[in-house]
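Peer 1: sequence and predicted structure below; questions after.
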Amino acid sequence: MTFRGRVEHRDSRSALLAAACIRGGRQPDLLSDAGWWQTPVGQYAVVALVIYSRAAAERVAVPVEDIARWIAARRGLELTA
């Protein structure tokens, strides 16, 4: 995903902040904030997941793949190659 303008940068920042809010126990109002975005909010959520996964892997000194497996296991998902 390439961010080309102010709106896309703002939307990606909002997705990152929403993820941090949820982790902190808050519920961001995504329907009113993201409901009018041109790019589906799910795409920005994936970008946020990748960024936070890389940060977590670096923090605990494990490969990103281990973080991905851990997240998938918590959600009852199975990752394949």
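Peer 2: Ah, there it is. Numbering: from 1, shown residues only.

Peer 1: every contact and neighbour count from this point should use C-alpha atoms.
Peer 2: OK.

Peer 1: count the residues that sit near residue 74.
Peer 2: 9 (other Cα atoms under 10 Å).

Peer 1: where does residue 78 sit, in terms of helix or strand?
Peer 2: For residue 78, there is no host helix or strand (DSSP states H and E).

Peer 1: my guess is it contacts residue 68. True?
Peer 2: No. Checked against Cα atoms under 8 Å, the pair residue 78 and residue 68 is beyond contact range at 10.2 Å.

Peer 1: want to compare, so here's the second one:
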Amino acid sequence: MHGGLEPDLLDEVTYWIEQYWTYALYAAVAIVRASADRADMPLDSMLAELAAKHGIDIA
């Protein structure tokens, strides 16, 4: 860069990026559970509907 400094953010966020998928999975689980609760549906029924909607066979 102009002053001789180079921004090196990769070293500062590497620890967080490595666990990003874990945080995304926790968020997805929380959203599905909250959705099932709000719809007053059993969790397994909510998951079966979600899988069927996306063409996934979970049987």
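Peer 2: Perfect, thanks for sending it. Since this is a predicted model, take the numbers as computed values, not measurements.

Peer 1: just give the TM-score of the two.
Peer 2: Scored by TM-score structural alignment, normalised by the length of the second structure, the superposition of the two chains gives a TM-score of 0.60; 45 aligned residues with a Cα RMSD of 1.9 Å.

Peer 1: re earlier: quick one, which of residue 78 and residue 68 of the first structure is more surrounded?
Peer 2: residue 68 (17 against 9).

Peer 1: alignment lookup: that one to the second structure.
Peer 2: Mapped onto the second structure by TM-score structural alignment, residue 68 of the first structure lines up with residue 47.

Peer 1: grab the nearest non-local neighbour of that match.
Peer 2: residue 32 (7.9 Å; Cα to Cα, 6 or more residues apart in numbering).

Peer 1: just want the most central residue of the second structure.
Peer 2: Taking Cα atoms, centre = their mean, the centroid of the second structure lies closest to residue 24, which sits 2.3 Å from it.

Peer 1: now do the longest helix along the second structure: distance to the chain's middle.
Peer 2: For the second structure, the longest helix by residue count, based on DSSP state H, is helix 20-38. Distance of helix 20-38 of the second structure from the chain centroid (Cα atoms, centre = their mean, to the nearest Å) equals 7 Å.

Peer 1: stretch 28-47 of the second structure now?
Peer 2: For stretch 28-47 of the second structure - counting by Cα atoms, centre = their mean - the centre lies 15 Å from the chain centre.

Peer 1: which parts of that stretch are buried?
Peer 2: 33, 36, 43, 46, 47 (16 or more other Cα atoms under 10 Å).

Peer 1: which strands or helices does the following helix or strand past the longest helix of the second structure pack on?
Peer 2: Using DSSP H and E, the helix or strand that follows helix 20-38 of the second structure in sequence is helix 43-53. With contacts taken as 3 or more Cα pairs under 8 Å, 6 or more residues apart in numbering; DSSP states H and E, helix 43-53 of the second structure sits against helix 20-38.
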